[in-house]
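K.L.:
Just to be clear, the model below is a prediction. Sequence and coordinates:
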Amino acid sequence: MMDKSHISKAELWAYISKTADPDTIRKVELWKDSSEYDKELFSQITAIYLNTKEYPVSVEDAKNRFLRYPRNTKQKTVSKVYKLLKYAAMIAIIVTAAYTYQQFSESTSQLISEETSFGENKQLKLPDGSVVWLNASTLLTYKGNTPRTISLEGEAFFEVAKDTAHPFTVTTSDGLKIEALGTSFNVKSYSNTSIVETKLLTGKVAITSDKYLKERVLLAPDEKVIFDRNSKQFFKQDMVKREGRIAWREGKIEFENQSFREIANDLYVQYQVKLVFKNDEVANSKFTGVFDKNTPIREILEILKTSKEFDYHLITATDEWVIK
């Protein structure tokens, strides 16, 4: 005859959770029909299982923690119930902690997005203490648990908090990666333009690209690097004094010896107006100037005309300015 006092908590858990093998099922059912059957113990383990099986986390560790405690069947019922309640409380704490940890892990790994619309600027502080200014029509994304790994579409200025153990990186849609430590720099990477531009004000950055660069490009303060999307070439240059101001942060539109076509892209992200060129000579003409962001587009065009003669008119139906 089998010794029913050898029924273990592990066997009861397996039976209640429907994971027991045929021999264990038979053993538990014989025990339930015997004088050794402990109804309170069976009910407690059943209640614990029913209250933990719906959690979206594994309760295996909780179960094992529970099953490690020895059971003395000779103790008084009050003592036995007290211990079972204590163990049940421990399992509830373990399961709740596991669930909370999972929820926290999911929230910290979620993708966080910061975005600006046409003509809008925004300043934000990242969890690592770095400060970012977003220019108009810009999208910045990062995961909550890696705020020093940034993806950028548009233009942003960064003041990076120092953390030598965790480099700060900004990646563009072209796969260009700008890596910095304690640094202030500007990255311009709009999808509708032919260039990606990085300007360094303080500190040091390295630009890398698995696709376009064999060696990294290092920048010192007051230097910039331009990546031409058409030619796939990089050009490293010294910045002129005025470029170090990052005019858009001051609410201005500034261009230094830029083609009219390039200026048109800047006007689009600020005003959401499209300039259509019917004259390549005019489109490639270069201009230097600075305007407040609230300057009407017609006024900007009139001022540019003083340097290069051209005609323009607005097509109201499509909200396009035709330049010829």
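P.N.:
Noted; the coordinates are in hand. These numbers were taken from a predicted model, which means no experiment stands behind them.
K.L.:
Please make it C-alpha for all contacts and neighbour counts, starting now.
P.N.:
OK.
K.L.:
any chance you could map the helices in the stretch 1-150 of the chain?
P.N.:
9-16, 22-32, 39-52, 60-67, 77-108 (DSSP state H, counting those that start in this stretch).
K.L.:
Of all these, which one is nearest Gly244?
P.N.:
Minimum separation from Gly244 across those (C-alpha to C-alpha) falls at helix 77-108, 35.2 Å.
K.L.:
what sits against the residue nearest the centre of the chain?
P.N.:
For the chain, the residue nearest the mean C-alpha position is Tyr142 (2.0 Å; C-alpha atoms, centre = their mean). Taking C-alpha atoms under 8 Å, 6 or more residues apart in numbering, we find Tyr142 in contact with Leu111, Ile112, Ser113, Arg148, Thr149, Ile150, Ser151.
K.L.:
Work out the gap between stretch 113-125 and the centre of the chain.
P.N.:
15 Å (C-alpha atoms, centre = their mean, to the nearest Å).
K.L.:
neighbouring contacts of it?
P.N.:
The contact list for stretch 113-125 (C-alpha under 8 Å, 6+ apart) reads 131-142, 249, 268-272, 293.
K.L.:
neighbours of Cys112, just the number please.
P.N.:
Slight slip there: residue 112 is Ile, not Cys. 14 (other C-alpha atoms under 10 Å).
K.L.:
if I pick it, what's in contact with it?
P.N.:
Thr141, Tyr142, Lys143, Gly144.
K.L.:
same check, this time on Lys162
P.N.:
Lys162 touches Leu181, Gly182, Thr183, counting by C-alpha under 8 Å, 6+ apart.
K.L.:
Pull up the gap between it and Gln123, please.
P.N.:
19 Å (C-alpha to C-alpha, to the nearest Å).
K.L.:
so which of the helices of the stretch 1-150 of the chain is the most packed in?
P.N.:
Compared across those, helix 9-16 shows the largest average neighbour count, a mean of 19 (mean count of other C-alpha atoms under 10 Å).
K.L.:
put this beside the first:
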Amino acid sequence: MKTEEMNIEDLLIRYYDGQTTADEMQEIEAWLKMSDDNKQKAKEVYTLLLAADTKSAADTMDMEKELANVKKRMKATGRPIAWWKWMQRAAAILFIPMAATILILLNQPESASSVYVQMLEVQTQPGVITSFRLPDSTLVYLNSASTLRYPSVFTGDTREINLCGEAYFDVTKDPGRKFIVSTPHHSKVAVLGTRFNLEAFDDMDEVVTTLVEGKVEFKYRKAGDEQKMVMKPGQKTIYNRKNEEIRVKNTTGESELSWKDKKVIFDRTPLQEALRMLGKRYNVEFMLKTSKYDKYTFTGTFTDQYVDEILDNFKISSHIRWRIIKTKDNEQKKRLIEIY
């Protein structure tokens, strides 16, 4: 069946969800080449799908109803909605928080495979977590103060994205195309279909990969050459980009993945690691002024407690002393807490 005889909006939705057949993919790609208006319509449909899949919007809308309204308006006008008007409409419908920002980075020319690709970037502000799906239906949870960059359509033999921060991936299986996550630390994670957590903040020396299910190939630099190791479920790999050393630990993953459920779970967690987890969750900065607490580890689950309450638990259990540092900088974005 020809594209013009089909409901193009429904086909676009299936195309971005990776549900089209090979023939349908060829037809939609030919349709995209026909005009700039077609490319604009495809862009708008994808933006709505991306926004609708954020976790913050999941419980506030009827997705089928809103898509029906959008398609009705498209058919009524006979042309794509102006870009800025579209974004206003999407924001009004989905209650998208400004804390999670979707950016259109650039439009790329058609590749050899004739697929129109644009680079997208999702950013989260400190203290905010969001979730969404990539064009291949891979589910992503993006942690606080993190950035994920990816193409609007995956082309070629691989599915490549870039992460600066922390994210959890439930990767859609595709035996013919590896899913590759690059980080700012000269390291990559390559998989086919799996569930894993990757932490690679730009201001950290370590890249931490925790594998929940499947198989992960972790690639890293050592002495100028690329090395790789294969991880098994229940393993946590810690790569230090400064000394180029790599360590592997066994873990249940419960503590490492607790952030995506807006929890903080300590499992015999050393103080410095516990403070780092709290810093991400509550957008605070810690100043550790002593090493006398280095011997302590902490176990416990915290969900709705404020950071002050958690620190008070530390104080009760381990006599840890802490205080909030007030500064003269009125523009300071993070609370400063001293451990002394």
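P.N.:
Great, that's in hand. Predicted model only: the values in this text are computed from it and were never measured.
K.L.:
Work out the TM-score between the chains.
P.N.:
Put the two chains on top of each other and the TM-score (TM-score structural alignment, normalised by the length of structure 1) is 0.63; 227 aligned residues with a C-alpha RMSD of 2.7 Å.
K.L.:
returning to that earlier point: so what does the residue nearest to the centre of structure 1 match up with in structure 2?
P.N.:
Alignment note (TM-score structural alignment): Tyr142 of structure 1 maps to Tyr150 of structure 2.
K.L.:
cool, and Ile303 of structure 1?
P.N.:
Checking with TM-score structural alignment, Ile303 of structure 1 has Asn313 as its match.
K.L.:
The strand or helix carrying that match against structure 1, how far on average?
P.N.:
Using DSSP states H and E, Asn313 of structure 2 maps to helix 307-318. Superposing on structure 1 and averaging over aligned pairs (mean C-alpha distance after the TM-score superposition for structure 1), helix 307-318 of structure 2 comes out at 1.5 Å.
K.L.:
what does that helix contact?
P.N.:
With C-alpha under 8 Å, 6+ apart as the criterion, helix 307-318 of structure 2 contacts Leu278, Tyr282, Tyr296, Phe302, Ile320, Arg321, Trp322.
K.L.:
Can you identify the element that follows that helix toward the C-terminus?
P.N.:
In N-to-C order, the element after helix 307-318 of structure 2 by DSSP H and E is strand 322-325.
K.L.:
Which residue, neighbours along the chain excluded, lies closest to the aligned partner of Arg216 of structure 1 in structure 2?
P.N.:
For Arg216 of structure 1, the aligned residue in structure 2 is Lys228 (criterion: TM-score structural alignment). Residue nearest to Lys228 of structure 2 in three dimensions, not counting chain neighbours: Lys219, with 4.3 Å by C-alpha to C-alpha, 6 or more residues apart in numbering.
K.L.:
what's the neighbour count on that neighbour?
P.N.:
Quick note: Lys219 of structure 2 (other C-alpha under 10 Å) scores 18 neighbours.
K.L.:
now swap in the one 10 residues further on and tell me
P.N.:
Look at Met229 of structure 2: counted by other C-alpha under 10 Å, it has 13 neighbours.
K.L.:
Please name every helix or strand in contact with the host helix or strand of it.
P.N.:
Assigned by DSSP H and E, Met229 of structure 2 belongs to strand 225-231. Here strand 225-231 of structure 2 touches strand 216-222, going by 3 or more C-alpha pairs under 8 Å, 6 or more residues apart in numbering; DSSP states H and E.
K.L.:
10 Å - rerun?
P.N.:
strand 187-191, strand 206-213, strand 216-222 (3 or more C-alpha pairs under 10 Å, 6 or more residues apart in numbering; DSSP states H and E).
K.L.:
got the angle between it and strand 187-191?
P.N.:
If you take axes from the mean of the first three to the mean of the last three C-alpha atoms, to 10 degrees, strand 225-231 of structure 2 sits at 40 degrees to strand 187-191.
K.L.:
in the superposition, what's the average offset of the helix or strand following strand 225-231 of structure 2 relative to structure 1?
P.N.:
Using DSSP H and E, the helix or strand that follows strand 225-231 of structure 2 towards the C-terminus is strand 235-240. By mean C-alpha distance after the TM-score superposition for structure 1, the fitted strand 235-240 of structure 2 averages 1.5 Å away from its aligned residues in structure 1.
K.L.:
what does Gln44 of structure 1 align to in structure 2?
P.N.:
Checking TM-score structural alignment: Gln44 of structure 1 goes with nothing.
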